[in-house]
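Participant: Have a look at this prediction, sequence included:
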Amino acid sequence: MNREQLTATLDPGVATATLSVCELSDKDEYTEQECNKFNEARSLVEQGKTYEEVAVHFQKQRVQPETSAKGKKPSKDKKTPDVMTFSQMLVIASEQVGSRISLIKAGQLLEACGLCEREDDTYPEQEVARFYEACEMHLRLGKPLVEVAAHFDVPVDSHAEVLELLEQMSGNQIEELKASLIQAKQQQNQQFIEA
């Protein structure tokens, strides 16, 4: 089935989000199995599931070992960690904060919460939660990236920190800061002279 037939009744953003959460790439043709997966994802969303819940559903399907050829069920002692691709994280985070997150902003948020892009493009559940928390703090609650980084104990470039703080300050606050810095410098000079 081609993409147009599969996504004909959907908004382009919804179609792309659905493809992403069910781990399908955007292409011209889809197999019957891929179409079934897409339709299952749409059905879950229509039943009230969030894109995050749908993504987790498909991740669990992907990482759960199949029953062996002997018909034995796999041991439940071995738990496979849930992982998510960066694209999936971005779709779900955008849904959670209610607006699209650009790749540049997503990169800044990854850095602010102490993560980096991975070659294999997969993030374990704990890192996914960290990224979502950073998105929530910065995009929904309006916290500056410096504050987000401090929350995660991530060292920041002091120059960037100063610039970000200055951008947030009003004219009066800047003048007060300037006066305080001048006064501190004068006190430092006085102490040097007396010593």
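Facilitator: Here it is on my side, so go on. Residues are numbered from 1 along each chain as shown.

Participant: make it CA atoms for all contacts and neighbour counts henceforth
Facilitator: Fine.

Participant: and Cys162, how many neighbours?
Facilitator: One thing to correct before we go on: residue 162 is Val, not Cys. 11 (other Cα atoms under 10 Å).

Participant: dropping in the other structure now:
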Amino acid sequence: MSVNIVGEIRFCPHCGRPVEQRDVSGRARPYCPACGVTFFADPKLAVAVVIEQDGKVVLQRRSIDPGLGAWTFPSGYVDRGEPPEVAAVREVQEEVGLTVRLTRLIGLYAEPGDIVVLAVYAGEVVDGDLTCGEESDAVGLFSPDDLPPLAFPHDAEIIAAWRAGSSAPPSPDRAPSRR
């Protein structure tokens, strides 16, 4: 698909002709007059996991942008066709070396104009040793009351939501629901 710098479709991926903007449901969307196809830009789904271990939260210090040098939860993108819960467990393993069991969905986070929607889960350690992955230069356990500088504006909100729900954990056999 041909796109310009801001991600707008300029040419039809089916026939290669230039697209036009057309009002569809109150929004300007790329439209191919030759094919009659309207294109909808999909958001990118990312996942993060708040992991509690010994009363502390597992964080990693990012060695890449965005958020270079600041701390955040193990996180990453969901691959096409991959269930978000599977991606969350995979990302934790890749980023901090732990195998986790997800205990609940904390929430979904998105900002107007941002193409990424973040699904955040709570998880508990099942196995593994805390180690650095390719996108971090340090990992650690931190008290929720004494966190290092966080990488993203929503990280503090995520901690607050996690803490609000952590007093009543779900039963061990309950898996997060998917919608």
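Facilitator: That came in fine, so what should we check first? Note that the structure is a prediction, hence the values are computed from the model and not measured.

Participant: Put one on top of the other, what's the TM-score?
Facilitator: The pair, once superposed, lands on a TM-score of 0.26 when counted by TM-score structural alignment, normalised by the length of the second structure; 71 aligned residues with a Cα RMSD of 4.8 Å.

Participant: Which helix or strand contains the residue nearest to Gly165 of the second structure when sequence neighbours are not counted?
Facilitator: Sequence neighbours aside, Ile106 is the residue nearest to Gly165 of the second structure in space, at 7.8 Å (criterion: Cα to Cα, 6 or more residues apart in numbering). Ile106 of the second structure is part of strand 98-109 when elements are defined by DSSP states H and E.

Participant: helix or strand right after that strand?
Facilitator: That would be, after strand 98-109 of the second structure and using DSSP H and E, strand 116-128.

Participant: by contact count, what packs against that next one?
Facilitator: In this structure, strand 116-128 of the second structure makes packing contacts with strand 44-53, strand 98-109, judged by 3 or more Cα pairs under 8 Å, 6 or more residues apart in numbering; DSSP states H and E.

Participant: and Val139 of the second structure, which of these is closest to it?
Facilitator: strand 98-109 (11.4 Å; Cα to Cα).

Participant: The closest one vs strand 116-128, what angle?
Facilitator: 160 degrees (axes from the mean of the first three to the mean of the last three Cα atoms, to 10 degrees).

Participant: who's in contact with Val47 of the second structure?
Facilitator: Counting by Cα atoms under 8 Å, 6 or more residues apart in numbering, Val47 of the second structure touches Ser75, Gly76, Tyr77, Val78, Pro84, Ala87, Ala88, Leu118, Ala119, Val120, Tyr121.

Participant: Can you tell me which of those is nearest Val57 of the second structure?
Facilitator: Tyr121 (12.9 Å).

Participant: List the contacts of the closest one.
Facilitator: Taking Cα under 8 Å, 6+ apart, one finds Val47, Ala48, Val49, Val50, Ala88, Leu102, Thr103, Arg104, Leu105, Ile106, Gly107 in contact with Tyr121 of the second structure.

Participant: Now with 6 Å, please.
Facilitator: Val49, Arg104, Leu105, Ile106 (Cα atoms under 6 Å, 6 or more residues apart in numbering).

Participant: what's the distance between the second one and Gly123 of the second structure?
Facilitator: As judged by Cα to Cα, to the nearest Å, Arg104 of the second structure and Gly123 of the second structure stand 7 Å apart.

Participant: Tell me if I'm right that Val100 of the second structure and Val126 touch.
Facilitator: Yes - Val100 of the second structure is within contact range of Val126, at 5.1 Å (criterion: Cα atoms under 6 Å).

Participant: follow-up on the earlier one: out of the contacts of Val47 of the second structure, give me the one that has the most neighbours.
Facilitator: Counting by other Cα under 10 Å, top hit in the contacts of Val47 of the second structure: Ala88 with 28 neighbours.

Participant: circling back: which of the contacts of Val47 of the second structure lies closest to Val139 of the second structure?
Facilitator: Ser75 (13.0 Å).

Participant: Would you agree the closest one is in contact with Val50?
Facilitator: No - using Cα under 6 Å, Ser75 of the second structure makes no contact with Val50, being 9.4 Å away.

Participant: Next, count neighbours for Lys56 of the second structure.
Facilitator: 16.

Participant: meant to ask about Glu164 of the first structure
Facilitator: Neighbours of Glu164 of the first structure using other Cα under 10 Å come to 14.

Participant: In a strand, it, correct?
Facilitator: No - with DSSP: H, G, I helix; E, B strand; the rest coil as the criterion, Glu164 of the first structure is helix rather than part of a strand.
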